[in-house]
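Colleague: sharing a model that was predicted from the sequence below.
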Amino acid sequence: MALQLNLKKSAETLRLSLDKAGVAPGLKAELIFDMDVSGSFEHEHEEGTTSKLIERLVPYGMVLDPDGQMDVFSFSHGNENVHHVGTVTPNNCENYIIRNVIDKVPGWKGGTTYSYVLERNLQHFGWLPREQSGGFLSRFFGVSRDEPAAVKKRSVVVFVTDGENDASDLDRTIQVLEASERRGDQVYFLFMGACEHAVDFGFLRTIAARFKNTGVVIVRDLDGFVELSDEELNAQLLGPELLQWLRN
């Protein structure tokens, strides 16, 4: 009950921050939370820090998402290790990663590639068709079929990683973001690089500077970040570019 009351208070503080920034009360955007489950991030998951991070982001779903919830995807390396974990709400957010992700998702403690989960996000929000594996006849005749795209939804992706993208995936990630920009997808990607070690996150900085619908937040102390006040947390996450995107 105390957590729920705190989340309600945090949601009210967030709404106030958005009001001050000129974001209309009726504006809605679907939310996705992408969580890196590569081996180097294991400690933060197991000690509960990333579960606390999800709790701190639940108010964003409460305020912005039409359904008041946030979809959670896990990823490590490759398309086969992208996984839709489920939705997080005020009722189920406590210890969410501990209960639903650790040792349970594909690619747990794997490597790190960004492009495949970003592609899956765009499919989930309806900006890309979902790939459908064809049967024997479609393979025989060389016909590839896609499922119709879902309804296109204005959306925000919060993408959390503790490491650089694998070199083999850099170009593919750029291609996914370039194609999204060309289509005019109404999606904003907020990348969070969370690592206390000497990871530069140069690639995240590059794509944040290159695309108008991408931002980056570098967090060197994730334990400290999840303990910030609501006002401090909002100030870190709601950068000028994201606020402008929400106002449009």
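Modeller: Yep, it's here.

Colleague: okay, CA-based contacts and neighbour counts for the rest of this
Modeller: OK.

Colleague: please look at Val88 and Met70 and confirm they touch.
Modeller: Yes: between Val88 and Met70 there is a contact under C-alpha atoms under 8 Å: 5.3 Å.

Colleague: which one's more surrounded, these two?
Modeller: Neighbours were counted for Val88 and for Met70 using other C-alpha atoms under 10 Å; Met70 has more, 27 against 22.

Colleague: return every residue with contacts to both of Val88 and Met70.
Modeller: Val58 (C-alpha atoms under 8 Å, 6 or more residues apart in numbering).

Colleague: count the neighbours of Glu42 for me.
Modeller: Applying other C-alpha under 10 Å, we find 17 residues neighbouring Glu42.

Colleague: mind listing what's buried in the helix or strand in which it is found?
Modeller: Applying DSSP states H and E as the criterion places Glu42 in helix 42-46. For helix 42-46, the buried set under the neighbour-count rule, 16 or more other C-alpha atoms under 10 Å, comprises 42, 44-46.

Colleague: distance of Leu222 from Ser115?
Modeller: Distance check for Leu222 against Ser115: by C-alpha to C-alpha, to the nearest Å, it reads 24 Å.

Colleague: C-terminal to the helix or strand where Val217 lies, what's the next element?
Modeller: Assigned by DSSP H and E, Val217 belongs to strand 214-219. Downstream of strand 214-219, the first helix or strand assigned by DSSP H and E is helix 222-225.

Colleague: rewinding a little: would you mind giving the buried residues of helix 42-46 as JSON lines with distance to Leu204 added?
Modeller: Converted to JSON lines, the buried residues of helix 42-46 look like this (distance: C-alpha to C-alpha, whole Å):
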{"residue": "Glu42", "distance to Leu204": "21"}
{"residue": "Glu44", "distance to Leu204": "20"}
{"residue": "His45", "distance to Leu204": "22"}
{"residue": "Glu46", "distance to Leu204": "25"}
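
Colleague: alright, now check it against this:
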Amino acid sequence: MLSTGVRALVTGAASGLGRATAERIVASGGKAVILDLPSSNGADVAQSLGSSCHFIAADITSEEQVQEAMAFAHKNLGAPLNTVVNCAGIAPAIRTFHPKRGPHDLDAFTKALMVNTVGTFNVCRLAVPEMLKNEIEGDATRGVLINTASIAGYEGQVGQVAYASSKGAIIGMTLPMARDLAKSQIRVMTIAPGLFLTPLLEGLGEKVCNELGSTIPYPNRLGNPSEFALTVEQIINNPLLNGSVIRLDGAARLP
């Protein structure tokens, strides 16, 4: 179980993997701040989780807004953050070149990199000064940064060039960031989920979801967001997990 001392900022937590993570943290006695866009239902989610959860609307690519979120978290959680879970992201589906539509839209490619990669890095770098305020003893962890990539970062499919690039970059930053922050006793881990039953896939319908789930060797189904949250818990609780990427995919490999 999670320590009751967990004070987490979870981005993209109004739904899907981020919401499941915030729910698990609070249910285990920790405290969480949900960060999501103003248009999200983050405020309702936070209210449903009780007094240990708070919502702040912010754009993760904005230095000013993320700094405000860090200050908000410190104030509402009663102490500096010791956990960040980055789940915010977008998944455009555009081919590098389409016979009828032409070349990949450059703005769409740039936006995917900005939100998924730059946004993740922005939250991480601005969380470090907060984590450094935590007083610890010996070789205890001062904080842990947990980022979300995707198995598409290894095996991107047709139309995923922007998404796969952005997630591959998150995979690539994991080890050097962990090395950068080792002397500060801050750990860095990345989870690369496979196919999960999130609102994005649910919108495709039950038949499509069942077909996608059937492609996963074992368990022969889509992942449940609660299983992602369980992996977050295990990372938080295991001090030797650092600088690595965990594929959470039931042995799936994208064709």
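Modeller: Nice, thanks for sending it over. All values reported here derive from a predicted model rather than from experimental measurement.

Colleague: could I get the TM-score for this pair?
Modeller: Aligned and superposed, the two chains score 0.38 in TM-score terms (TM-score structural alignment, normalised by the length of structure 1); 145 aligned residues with a C-alpha RMSD of 5.2 Å.

Colleague: quick one: which of Leu222 and Ser115 of structure 1 has more around it?
Modeller: Ser115 (23 against 18).

Colleague: excluding sequence neighbours, find me the nearest residue to that one.
Modeller: Closest residue in space to Ser115 of structure 1, ignoring its immediate chain neighbours: Thr173 at 4.4 Å, by C-alpha to C-alpha, 6 or more residues apart in numbering.

Colleague: count of residues packed around the one you found?
Modeller: When counting by other C-alpha under 10 Å, one arrives at 19 neighbours for Thr173 of structure 1.

Colleague: quick check: buried residues in stretch 176-184 of structure 1?
Modeller: Buried, per 16+ other C-alpha under 10 Å, within stretch 176-184 of structure 1: 176-177, 180.

Colleague: quick one: the strands in the stretch 51-200 of structure 2, in order.
Modeller: 53-57, 83-86, 97-98, 102-103, 143-148, 186-193 (DSSP state E, counting those that start in this stretch).

Colleague: of all these, which one is nearest Val161 of structure 2?
Modeller: Nearest of the strands of the stretch 51-200 of structure 2 to Val161 of structure 2, taken as C-alpha to C-alpha: strand 97-98 at 10.5 Å.

Colleague: what are the boundaries of the helices in the stretch 1-150 of structure 2?
Modeller: With DSSP state H, counting those that start in this stretch, the ranges of helices along the stretch 1-150 of structure 2 come out as 16-27, 42-48, 63-77, 106-112, 119-131.

Colleague: can you list these in JSON lines and add distance to Glu155 of structure 2 and mean neighbour count?
Modeller: Supplementary listing: the helices of the stretch 1-150 of structure 2 in JSON lines, determined by distance: least, C-alpha to C-alpha, whole Å; neighbours: other C-alpha atoms under 10 Å:
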{"stretch": "helix 16-27", "distance to Glu155 of structure 2": "21", "mean neighbour count": "24"}
{"stretch": "helix 42-48", "distance to Glu155 of structure 2": "32", "mean neighbour count": "17"}
{"stretch": "helix 63-77", "distance to Glu155 of structure 2": "31", "mean neighbour count": "18"}
{"stretch": "helix 106-112", "distance to Glu155 of structure 2": "17", "mean neighbour count": "15"}
{"stretch": "helix 119-131", "distance to Glu155 of structure 2": "21", "mean neighbour count": "20"}
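
Colleague: can you put these in CSV and add distance to Leu212 of structure 2?
Modeller: Converted to CSV, these look like this (distance: least, C-alpha to C-alpha, whole Å):
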stretch, distance to Leu212 of structure 2
helix 16-27, 17
helix 42-48, 28
helix 63-77, 36
helix 106-112, 24
helix 119-131, 28
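
Colleague: ok, which of those helices comes nearest Val85 of structure 2?
Modeller: helix 16-27 (7.7 Å).

Colleague: just want the angle from the closest one to strand 186-193.
Modeller: If you take axes from the mean of the first three to the mean of the last three C-alpha atoms, to 10 degrees, helix 16-27 of structure 2 sits at 130 degrees to strand 186-193.

Colleague: mind checking which of the buried residues of stretch 176-184 of structure 1 are in helices?
Modeller: Among the buried residues of stretch 176-184 of structure 1, DSSP state H puts 176-177, 180 in helices.

Colleague: list just the nearest of the residues you listed to Leu204 of structure 1.
Modeller: Using C-alpha to C-alpha, these come closest to Leu204 of structure 1 at Leu177, 12.1 Å.

Colleague: how close does the closest one get to Asp230 of structure 1?
Modeller: Distance from Leu177 of structure 1 to Asp230 of structure 1, by C-alpha to C-alpha: 31 Å.

Colleague: again with Gly215 of structure 1
Modeller: Gly215 of structure 1 is 20 Å from Asp230 of structure 1, by C-alpha to C-alpha.

Colleague: and the next helix or strand past the longest helix seen in structure 1?
Modeller: Assignment by DSSP H gives helix 2-20 as the longest helix of structure 1. Scanning forward in sequence from helix 2-20 of structure 1 by DSSP H and E, the next helix or strand is strand 30-36.

Colleague: which other helices and strands contact that next one?
Modeller: helix 49-64, strand 70-75, strand 155-161 (3 or more C-alpha pairs under 8 Å, 6 or more residues apart in numbering; DSSP states H and E).

Colleague: deepest in the core, which of these is it.
Modeller: Compared across these, strand 70-75 shows the largest average neighbour count, a mean of 25 (mean count of other C-alpha atoms under 10 Å).

Colleague: how big is the angle separating that strand from strand 155-161?
Modeller: 40 degrees.

Colleague: in the next helix or strand after strand 70-75 of structure 1, what counts as buried?
Modeller: Counting by DSSP H and E, the next helix or strand C-terminal to strand 70-75 of structure 1 is strand 83-88. Across strand 83-88 of structure 1, burial judged by 16+ other C-alpha under 10 Å covers 83-85, 87-88.

Colleague: which positions in the following helix or strand past strand 83-88 of structure 1 come out as buried?
Modeller: Using DSSP H and E, the next helix or strand after strand 83-88 of structure 1 towards the C-terminus is helix 96-100. Of all the residues in helix 96-100 of structure 1, those buried under the rule 16+ other C-alpha under 10 Å are 96-98.
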